[in-house]
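Novice: Here is a sequence with its predicted model. Questions after.
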Amino acid sequence: MKHHSLAVIPGDGIGPEIMNEAMKVLQLIEEMHGGFKFDIQSFNWNCEYYLKHGKMMPDNGMEILKDFDVILFGAVGEPRVPDHISVWELILPIRKTFEQYVNMRPIKLLKGLESPLRHKSHDDLDFVVIRENTEGEYSNMGGRLHQNTPYEIAVQNNVFTRYGTERIVKYAYEYASCHNVKRLTAATKSNAMNHSMTFWDDIVKEISQQYNTIETNLYHIDALAAYFVSNPEKFDVVVASNLFGDILTDLGAAIVGGLGLAPSGNINPEQKYPSMFEPIHGSAPDIAGKGIANPIAQIWSVGMMMDHLGYSELNHLILESIENVLVDGKVRTPDLGGTATTSDMGDAILERLRTLLESEREQVHNGSQ
């Protein structure tokens, strides 16, 4: 039996609530699949930890995490701790230190749901955004001078390296090629950002020459955001810089039903370091503790994690289970127009997944006779 080491960081707000439902799913597939086992260790590194210790994680936190195979993350953020502290001292160090340079975010209208965009079908809303995850606009270079004076200055530098840009663009093209899609769109703003984004454009054009069967389009970010709403069927794979990808994927989540439905993977493709999987939504302190948060994004993130570990069939079964519950329509959290609790939704998905796993096991058994 294969063992996978898993670090779990539930985080703040609704994080522990939705993580609880994800762990139920993980336990079920571990029990019923039979081919692997997770060695799980949970870490309560969050804003409460910061308020007690003055830091979001221990000084040796990265050393603790580096030998895990994967990390499952919930959410981070709490009103008593400024967001730039909680994010820059927990999520971003993990992404950068472990070279999780690919942020993978599917934009998919799930069966059983309708998009806020009129007349857009499930086929129209099914693409993926690949976001550069370690440099660009989130490079933490700059500073503030003469604070609280009339002469105060704030400088934030964007950093784009050839190495970093080439590897994310190549990854996007390889993903498109492996998934037999014919269109790749790159987000840019080279008409205004005449150094960093013209550099980005040049590298996209250079690499596109190696993939002649894939249609390449460069769209300015403002137009691209509009096309997400008016013509989402134009997209198969979208590759974007750190900030542009962050904004586009929140918009993408909105057009398929909301942030509660949006998973993501922070991936180190070479598997030199652990990859991390998390919903893209925040900690939602306004509903924390009420038991009404939608756990779908967290559960789907487990599916993406399983795919990363080589169990793509389990990713498909988890997604199918989610869609079965949504199609049935009886169990829905308030964000989806229902009255179900977080655990109601989690349990409904769990039971559908159990049925699918039993059916698959029976087919395997019958096929071996």
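Specialist: Noted; the coordinates are in hand. Residues are numbered from 1 along each chain as shown.
Novice: Please make it C-alpha for all contacts and neighbour counts, starting now.
Specialist: Will do.
Novice: Could you tell me how many residues sit around residue 31?
Specialist: Neighbour count of residue 31, defined by other CA atoms under 10 Å: 12.
Novice: Buried residues in the helix or strand harbouring it, which are they?
Specialist: In the assignment (DSSP states H and E), residue 31 maps to helix 15-33. For helix 15-33, burial by neighbour count (16 or more other CA atoms under 10 Å) applies to 15-23, 25-26, 28-29.
Novice: any chance of these in CSV, plus distance to residue 168?
Specialist: Formatted as CSV, the buried residues of helix 15-33 follow (distance: CA to CA, whole Å):
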residue, distance to residue 168
15, 29
16, 32
17, 33
18, 30
19, 29
20, 33
21, 32
22, 29
23, 31
25, 31
26, 30
28, 34
29, 32
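Novice: Am I right that residue 228 falls within a helix?
Specialist: Yes: according to DSSP: H, G, I helix; E, B strand; the rest coil, residue 228 belongs to a helix.
Novice: take a look at this one as well, against the first:
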Amino acid sequence: MAKSYRIAAIPGDGIGVEVIAAGLEVLEALTALDGGFQLDVTHFDWGSDRFRRTGSLMPADGADTLRAFDAILFGAVGAPDIPDHLTLWGLRLAICQPLDQYANVRPTRILPGIRSPLAGVRPGDLDWVIVRENTEGEYAGQGGRSHRGLPHEAATEVAIFTRAGVTRIMRFAFEMARSRPRKKLTVVTKSNAQRFGLVLWDEIAAEVAREFPDVSWDKMLVDAMTVRMTLNPASLDTIVATNLHADILSDLAAALAGSIGIAPTANLNPTGAAPSMFEPIHGSAFDIAGKGIANPIATFWTAAMMLEHLGEKAAAARMIRAMEYVTADPTLHTPDLGGNASTKQVTDAFIAALAEVEA
């Protein structure tokens, strides 16, 4: 009897609706070809439209509702008429933090048929995994505002770095590095200026490194890291950084690999105590929403990461092979990659490729 996984689908806003629909269409085709598992998908209308109707992006018990699922497939959140901090904290972070999805994993590589904007860079020169601490740090939600509207109005944003939180993400990153062929980790910091939280970050990195003698590691200040990513990408492999720093660096990484439209993300609860959430990183992109030109590749790659997490490794590998087959064809590039293909054309080609690639 085929295994069945309960999937919560939250398309959210903008192109999130379009790419999640494409992702689910591809997954349905995959399960029909595979036969070894099924996906029981429940749709949730959480997002900015719900906020306009009810004043909240999701129900107060939304995170608890999601605990019943095996995984979450998330599109995007954000709308031009609603402040970004309301949408982010009202939905994405309102899921990640209660479900303790503390490890954000963002693979980046140059896919077949896609050119990096970096001159002379070959595909193998840029093959990274960025591990982002995902529940504390600069996005812990600590701080406040006082004396509003007065000349001496003050706002504080407090970054929280706990020994437990830093240790677990550092250990996760070293384990990720160990699982990759080069067994190399770069720890990103800013401890020259942030002399408390990120000095602790540095100290814990050195402590955890002793548990992984087979992993080579080095340390970079975040500003110098942007230079290294751009000028010497082949020197990097696995990267770990704080919530804010990795958020920024992963967007740079996606651009260097050709487009943010191909970049996937996994928000993992490595303990399995709560479901993990999988999302493309491109955001809601309201400037192209409804035009049928959003690149669904990031969602397909994200869906492959979800299948891998669920233990369906063969199906995940099939998704990756189909993705590489499709991106290799320049006639299937969407506008973000310099082409003219539509979301539907890429999706249809991907489904056809699933039937062609070796299972």
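Specialist: Looks like it came in fine. As the structure is a computational prediction, the values presented were derived from the model and not from experiment.
Novice: packing partners for the helix holding residue 31 of the first structure?
Specialist: Secondary-structure packing of helix 15-33 of the first structure (3 or more CA pairs under 8 Å, 6 or more residues apart in numbering; DSSP states H and E): strand 36-42, strand 70-75, helix 296-308, helix 342-367.
Novice: That one against the second structure, how far on average?
Specialist: If you overlay the two and look at helix 15-33 of the first structure, the average distance to its match in the second structure is 0.9 Å (mean CA distance after the TM-score superposition for the first structure).
Novice: Where in the second structure does that helix fall?
Specialist: Helix 15-33 of the first structure corresponds to residues 16-34 in the second structure, going by TM-score structural alignment.
Novice: Name the nearest residue to the aligned partner of residue 89 of the first structure in the second structure, sequence neighbours excluded.
Specialist: Matched across to the second structure, residue 89 of the first structure falls on residue 90, judged by TM-score structural alignment. Excluding the flanking residues, the one nearest residue 90 of the second structure by CA to CA, 6 or more residues apart in numbering is residue 57, at 5.7 Å.
Novice: What strand or helix carries the one you found?
Specialist: In the assignment (DSSP H and E), residue 57 of the second structure maps to no helix and no strand.
Novice: residue contacts, it?
Specialist: Residue 57 of the second structure makes contacts with 46, 47, 48, 49, 50, 51, 87, 90, 91, as judged by CA atoms under 8 Å, 6 or more residues apart in numbering.
Novice: do that again at 7 Å, thanks
Specialist: 46, 47, 48, 50, 51, 90, 91 (CA atoms under 7 Å, 6 or more residues apart in numbering).
Novice: mapped onto the first structure, which of these hold?
Specialist: Conservation of the contacts of residue 57 of the second structure in the first structure, assessed by both residues aligned by TM-score structural alignment, their matches' CA atoms under 7 Å: retained contacts are 46, 47, 48, 50, 51, 90, 91.
Novice: Just put those residues in a markdown table and tack on neighbour count and secondary structure.
Specialist: Below are those laid out as a markdown table (neighbours: other CA atoms under 10 Å; DSSP: H, G, I helix; E, B strand; the rest coil):
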| residue | neighbour count | secondary structure |
| --- | --- | --- |
| 46 | 21 | coil |
| 47 | 26 | coil |
| 48 | 26 | helix |
| 50 | 15 | helix |
| 51 | 16 | helix |
| 90 | 21 | helix |
| 91 | 24 | helix |
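Novice: ok, these vs residue 268 of the second structure, which is closest?
Specialist: residue 91 (16.3 Å; CA to CA).
Novice: can you tell me how far that closest one sits from residue 246 of the second structure?
Specialist: 20 Å (CA to CA, to the nearest Å).
Novice: repeat for residue 145 of the second structure
Specialist: 26 Å.
Novice: Compare these two (neighbour count), which wins?
Specialist: Taking other CA under 10 Å, residue 145 of the second structure and residue 246 do not tie; residue 246 has more neighbours (24 against 10).
Novice: Let me see the contact set for that one.
Specialist: residue 132.
Novice: next one: residue 294 of the first structure
Specialist: With the criterion set at CA under 7 Å, 6+ apart, residue 294 of the first structure makes contact with 260, 333, 342.
Novice: 10 Å - rerun?
Specialist: By CA atoms under 10 Å, 6 or more residues apart in numbering, the contact list for residue 294 of the first structure reads 14, 17-18, 21, 258-261, 332-336, 340-346.
Novice: Can I have the buried ones of those residues as a ChimeraX selection?
Specialist: Of the contacts of residue 294 of the first structure, the buried ones can be selected in ChimeraX as follows, counting by 16+ other CA under 10 Å:
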select :14,17,18,21,258,259,260,261,332,333,335,336,340,341,342,343,344,345,346
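Novice: Next, name the residue at the spatial heart of the first structure.
Specialist: Computing the C-alpha centroid of the first structure and ranking residues by CA atoms, centre = their mean puts residue 264 first, at 1.3 Å.
Novice: you'd agree that residue is up against residue 308?
Specialist: No: contact between residue 264 of the first structure and residue 308 fails when scored by CA atoms under 10 Å: they sit 11.6 Å apart.
Novice: Now for those two: what residues contact both?
Specialist: Joint contacts of residue 264 of the first structure and residue 308 (CA under 10 Å, 6+ apart) are 277, 302.
Novice: wait, doesn't residue 328 of the first structure sit right on residue 345?
Specialist: No: between residue 328 of the first structure and residue 345 there is no contact under CA under 10 Å: 11.9 Å.
Novice: OK, contacts around residue 356 of the first structure?
Specialist: With contact set as CA under 10 Å, 6+ apart, residue 356 of the first structure has these partners: 317, 318, 320, 321, 350, 362.
Novice: cutoff 6 Å now
Specialist: Going by CA atoms under 6 Å, 6 or more residues apart in numbering, residue 356 of the first structure touches no other residue.
Novice: ok, so what distance separates it from residue 244 of the first structure?
Specialist: Counting by CA to CA - residue 356 of the first structure and residue 244 of the first structure are separated by 38 Å.
Novice: what does residue 124 of the first structure give?
Specialist: 22 Å.
Novice: Going by how many neighbours each has, rank those two and give me the top one.
Specialist: Using other CA under 10 Å as the criterion, residue 124 of the first structure and residue 244 rank with residue 244 on top: 20 against 16.
Novice: in which helix or strand would I find that one?
Specialist: helix 242-255.
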